[in-house]
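A.B. asks: mind folding the following:
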Amino acid sequence: MDSPLASSLDAAAVLPGESFSRVALTPEAQELLLRLRPIHGELMFHQSGGCCDGSSPMCYPKGEFLTGEADVLLGVFDLQGEELEFWMSREQFEYWKHTHLTVDVVSGRGSGFSVEAPEGKRFLIRSRLFG
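C.D. replies: The predicted structure follows:
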């Protein structure tokens, strides 16, 4: 997929005491999200720690997945003027708290619950240790 967006987009830091981004979107992820937004409205991500597609971030219409005390807001993207939140289960965050996450897109079908599934694409996480 050739993307007109030139660079990754970092989320704003939101965790208390932190001034660095924990999560980014590749240009390809941004492009797919911009195509999905007119179809589904405002969007959000949630990364669980469960089995099956638990290692893939799930993209939902904003508010469709209810977050609570068991979740951590890792960052908020400004995607062409609209906010897009990235949440992770608190349990999963304990494993990944030393990593920077990048949301990317690959061809293939992910979970039927994530809004990109009908597009023949799926979001995935690429990670690197902070250092």
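
A.B. asks: when you work out contacts or count neighbours from here on, use the C-alpha atoms and nothing else.
C.D. replies: OK.

A.B. asks: residue contacts, residue 12?
C.D. replies: For residue 12, the set of contacting residues under the criterion of C-alpha atoms under 8 Å, 6 or more residues apart in numbering consists of 20-21, 75-77.

A.B. asks: out of the residues you listed, which end up buried?
C.D. replies: By neighbour count, with 16 or more other C-alpha atoms under 10 Å, the contacts of residue 12 hold 21, 75-77 as buried.

A.B. asks: kindly provide the distance from residue 26 to residue 70.
C.D. replies: Taken as C-alpha to C-alpha, to the nearest Å, the spacing of residue 26 relative to residue 70 amounts to 27 Å.

A.B. asks: let's see this one next, to set against the first:
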Amino acid sequence: MDERADVPTVARVAVTDEAAELLRRLVGANGPVMFHQSGGCCDGSSPMCFPDGDFLLGEADVHLGDLDIGMDRSVPVWMSRSQFEYWSHTHLTIDVVPGRGAGFSLEAPYGVRFLIRSRLFSDAEAAALAAL
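C.D. replies: Sure thing, here's the model as predicted:
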């Protein structure tokens, strides 16, 4: 719940257990990391994982939330404002699957790739987001 007891907190992003495990490995090897949801350029529309601060953010980016990966660590997730306009009604879950990772993303050498699983917010979730 947020400060107002009548408005539930709704997360825009989540992470699977498998992706959280890989993120803990990446944090151990690289220090803090971050995601930026690619807008379809070089690597399609993929969640790109970078050392925190290596991807330059600006006013054109929206902070979607932070992924709890355990061990008192979190990973911020960002998206361009123009892409957010299309995805604002969806909940995004970052997962990991076997395959070639995005060329610039930290998971590439591990033989896996991050991907987004999405679903529409429920009416109750959409109402809670609108109330914020």
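
A.B. asks: overlay them and tell me the TM-score.
C.D. replies: TM-score for the superposed pair, counting by TM-score structural alignment, normalised by the length of the first structure: 0.82. Supporting figures: 116 aligned residues with a C-alpha RMSD of 1.8 Å.

A.B. asks: one step back: okay if I get the buried ones among the contacts of residue 12 of the first structure as CSV plus secondary structure and distance to residue 43 of the first structure?
C.D. replies: CSV is the format used below for those (DSSP: H, G, I helix; E, B strand; the rest coil; distance: C-alpha to C-alpha, whole Å):
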residue, secondary structure, distance to residue 43 of the first structure
21, coil, 19
75, strand, 13
76, strand, 11
77, strand, 11
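
A.B. asks: which of these sits closest to residue 30 of the first structure?
C.D. replies: Proximity of those to residue 30 of the first structure (C-alpha to C-alpha) peaks at residue 77, which lies at 10.1 Å.

A.B. asks: map the closest one onto the second structure.
C.D. replies: Structural correspondence for residue 77 of the first structure with respect to the second structure (TM-score structural alignment): residue 67.

A.B. asks: A strand includes residue 114 of the second structure, no?
C.D. replies: Yes - residue assignment for residue 114 of the second structure, taken from DSSP: H, G, I helix; E, B strand; the rest coil, places it within a strand.

A.B. asks: how close does it get to residue 2 of the second structure?
C.D. replies: Residue 114 of the second structure sits 30 Å away from residue 2 of the second structure, taking C-alpha to C-alpha as the criterion.
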